[in-house]
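Asks: this is a predicted model, with the sequence first.
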Amino acid sequence: MIISKARITAIGSYVPEKKLTNDDLEKIVETNDEWIVQRTGIKERRIAHEEEFTSDISYKAVKNLMEKYNKSVDDVDMVIVCTMTPDFKTPSVASLVQAKLGIKNTGAIDLNAACAGFTYGLHMANGLVTSGLNKKVLVIGAETLSKISDYQDRTTCILFGDGGGAVLIEYDEELPSFLSSHLGSDGDRGKNLYCSDISSRMFEQELISSNKIVQNGREVYKWAVTTVPKGMKKVLENASTPLNEVDWFVPHSANLRMIESICKRSEFPLERTLYSLVNYGNTSAATIPLSLANAVTEKKLRHGDNMLLYGFGGGLSHAGLLIKWTI
């Protein structure tokens, strides 16, 4: 059990208008709808237009949050954007979002833990608010993965899409959201999922220097289906909470077959698992907030529900949180 004085008080999301369906991909690479759905569960994904970037998606997700919950962000004192697709190396996406929102007195940082980014961001925000260093934090998970996807590689381009979600975290001693957490990384396996940049080597291994996502799907799959169930168990042990008291499991929406295997190994029912991949694809740091936002829209979540969030991916990093839904 962790001490928390932080509460999630609002959530918003945004996805670009353009859809890239499996039938569309059939015209680009050697694939088809049946092959993609059978292996991934994905039917379509959203694609940012040429002049739409992660900062734009982040800003629109926050605006959606403000409109849905009638919230002001003028007094936000920290903006954390979780992304692996920043507009620039510098300034940060968070700084660009701060400028778009016109928040004058706030810190702004980007956090890159790839597909585990949003859960790492929540963990950080809880620590900042609970410690008293900050009072009101925006955590945004947003990506424009289409801009770093190789549309000649059918093993990766069928997976990725664009979108974003945002939550507002405020100081609240009476009704905190955060119950426990567990973090980890297996950096020696980073060569199985990367996007090259300055360096073309990793642990003396030559990398494909294409500035596009490169993934060894088989190895990432094997790592995830063994690592995540163990991590879920750690999160629950840290909160002294049995699995049957978890109302919803919200994993990173990488691949439906992977989620099915994780649920089977952890003995958690698939029907109480939230995912966003069917219509949005793998949006990395955005998958979990998109899953939550969709569940809110569909009125699946109830005040007081226990939710086990688990992000995992590039790094290979992973992070799990047990939270109580208090919106």
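Replies: Structure's in. What do you need? Numbers count the residues shown, from 1 in each chain.
Asks: every contact and neighbour count from this point should use C-alpha atoms.
Replies: Noted.
Asks: three-state assignment of Leu321?
Replies: Judged by DSSP: H, G, I helix; E, B strand; the rest coil, the three-state class of Leu321 is strand.
Asks: so it touches Gly231, yeah?
Replies: No: in this structure Leu321 lies outside contact range of Gly231 using C-alpha atoms under 8 Å: 9.7 Å.
Asks: just the helices in the stretch 1-150 of the chain please.
Replies: Ranges of helices in the stretch 1-150 of the chain, per DSSP state H, counting those that start in this stretch, are 22-26, 33-40, 54-69, 93-101, 117-131.
Asks: against that first model, consider the following:
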Amino acid sequence: MEQRYAKILATGMYLPEKVISNEELSERYGFDVSTYLSGITLRHIAAENECASDMGVKAAEAALEKANMKPEDIDLLIMTTDTPDYVTPPTAPAIAYKLGASNAGAFDINGACADATIGLSIASQHIMLDKTINNVLVVAPYAMSKWLDWDNKVLAPMLGDGASAAIVTVSNEPGYITSTIVADGQYWDGYGVYVGTKYPVTKEMVEKKEHLLRFHPNFHKYPPDVNYGHWPDVIRKSLKKAGYTEKDLDMVILTQVRLADIEQTMENLGLPLEKTHWIMHKYGYTGSACAFMALEDALNEGKIKKGDLVAFCTSGVGYVMSSALFRWV
């Protein structure tokens, strides 16, 4: 069987027009929200008539333009988010239809804010194992503002909206190397949007705002180091699979929820901050979309060059974490 490889060809992103600053929220809440938001200074908010697929299409169009590709060139479209248009049907076919990707198969994955990295891995593996799939579009929209209770002074200030996309394509040299997924389901009752077969929507729920993003009544707290205490090990698992060490890494792209978590992760890895990149001060925290946004911003600043070893590591509630290694080719 012919050896096939996959690489990241292009990225794209989209941010809604409306912006809410920390200062605006601080005035509303009567305290400085910046005191617990590590690095976040603002958040973009989707328009009332703007949904996840709408934003995803705009990010996808930007990626296609950079790749000099047409929607018809896409063989597979993977939508990664925990804020889809609907519980069902899936959102990926709607994005493909709106985009004009008439030749693409399409499906959703939900790994909460870890899912973009998982999507990259799945896209790469499809290309490497199926010679009929040469171009995969991974679309990561995030529309959590639709589920926010703005009276929740802890969760609401953390989150914003946006979308990003990455095109993974067949390559004549290795780009994608390996990946890792870990999970610890004991934290299912930390916080989330608790609507579904376990919690069907009722009138009483809506009246109490229990259909929105909230802390679960069990109030199962994540440990303070849930991210920076685990991200390094998730990255090391992928490095070990590939025969690399931390010192081989040239760039580390992490979930953009807290700058302090990124700083402590890099310290744990023994790497300088110059080998990572953060964007929450520019774009806010955009959940599923943040990793590709950080990648695009790092590329725009010239921080990634041909031959670099790039690690992605993202995490989502529940919890789910994933890392992936790519050689930049």
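Replies: That came in fine, so what should we check first? On a predicted model such as this, the values are computed, not experimentally measured, just so you know.
Asks: put one on top of the other, what's the TM-score?
Replies: Taking TM-score structural alignment, normalised by the length of structure 1 as the basis, the two superposed chains have a TM-score of 0.90; 315 aligned residues with a C-alpha RMSD of 2.0 Å.
Asks: the more surrounded of Leu321 and Gly231 of structure 1?
Replies: Leu321 (28 against 21; other C-alpha atoms under 10 Å).
Asks: that one and Lys233 of structure 1, how far apart?
Replies: As for Leu321 of structure 1, its distance to Lys233 of structure 1 is 11 Å (criterion: C-alpha to C-alpha, to the nearest Å).
Asks: could you do Ala285 of structure 1 as well?
Replies: Separation of Ala285 of structure 1 from Lys233 of structure 1 (C-alpha to C-alpha): 22 Å.
Asks: who has more neighbours, those two?
Replies: Neighbour count, other C-alpha under 10 Å: between Ala285 of structure 1 and Lys233, Ala285 has more, with 36 against 16.
Asks: which one in structure 2 is aligned with that one?
Replies: In structure 2, the residue equivalent to Ala285 of structure 1 is Ser288, according to TM-score structural alignment.
Asks: my read is that its match contacts Pro141, right?
Replies: Yes: taking contacts as C-alpha under 8 Å, Ser288 of structure 2 lies within contact range of Pro141: 6.6 Å.
Asks: who touches both of these two?
Replies: Thr80, Thr81 (C-alpha atoms under 8 Å, 6 or more residues apart in numbering).
Asks: show me the strands in the stretch 101-250 of structure 1, by range?
Replies: Here the stretch 101-250 of structure 1 has its strands, by DSSP state E, counting those that start in this stretch, at 107-111, 136-144, 162-171, 178-185, 193-195, 201-202, 205-206, 213-215, 248-251.
Asks: show where the first one falls in structure 2, residue numbers please.
Replies: It stands for strand 107-111 of structure 1. Counting by TM-score structural alignment, strand 107-111 of structure 1 pairs with residues 105-109 of structure 2.
Asks: of the strands of the stretch 101-250 of structure 1, which is nearest Glu50 of structure 1?
Replies: Glu50 of structure 1 lies closest, by C-alpha to C-alpha, to one member of the strands of the stretch 101-250 of structure 1: strand 136-144, at 10.4 Å.
Asks: show me what contacts the closest residue to Leu183 of structure 1 other than its chain neighbours?
Replies: Closest residue in space to Leu183 of structure 1, ignoring its immediate chain neighbours: Ala319 at 4.3 Å, by C-alpha to C-alpha, 6 or more residues apart in numbering. Applying C-alpha under 8 Å, 6+ apart to Ala319 of structure 1 gives the contacts Ala116, Thr119, Tyr120, Ser181, His182, Leu183, Gly184, Gly231, Tyr310, Gly311, Phe312.
Asks: burial of Val296 of structure 1, as a residue count?
Replies: 15.
Asks: equivalent analysis for the one 5 residues further on, please.
Replies: One way to gauge burial is a neighbour count; for Leu301 of structure 1, by other C-alpha under 10 Å, it gives 20.
Asks: ok, it touching Ala295?
Replies: Yes: at 6.3 Å, Leu301 of structure 1 and Ala295 qualify as touching, with contact defined as C-alpha under 8 Å.
Asks: show me the residue at the heart of structure 2, geometrically.
Replies: Ser288 (2.6 Å; C-alpha atoms, centre = their mean).
Asks: for Tyr120 of structure 1, which non-adjacent residue is spatially closest?
Replies: In this structure, Tyr120 of structure 1 finds its nearest non-sequential neighbour in Ala319, 6.2 Å apart by C-alpha to C-alpha, 6+ apart.
Asks: oh, that last question was meant for Glu30 of structure 1, not what I typed.
Replies: With C-alpha to C-alpha, 6+ apart, the residue lying closest to Glu30 of structure 1 is Arg154, at 6.9 Å.
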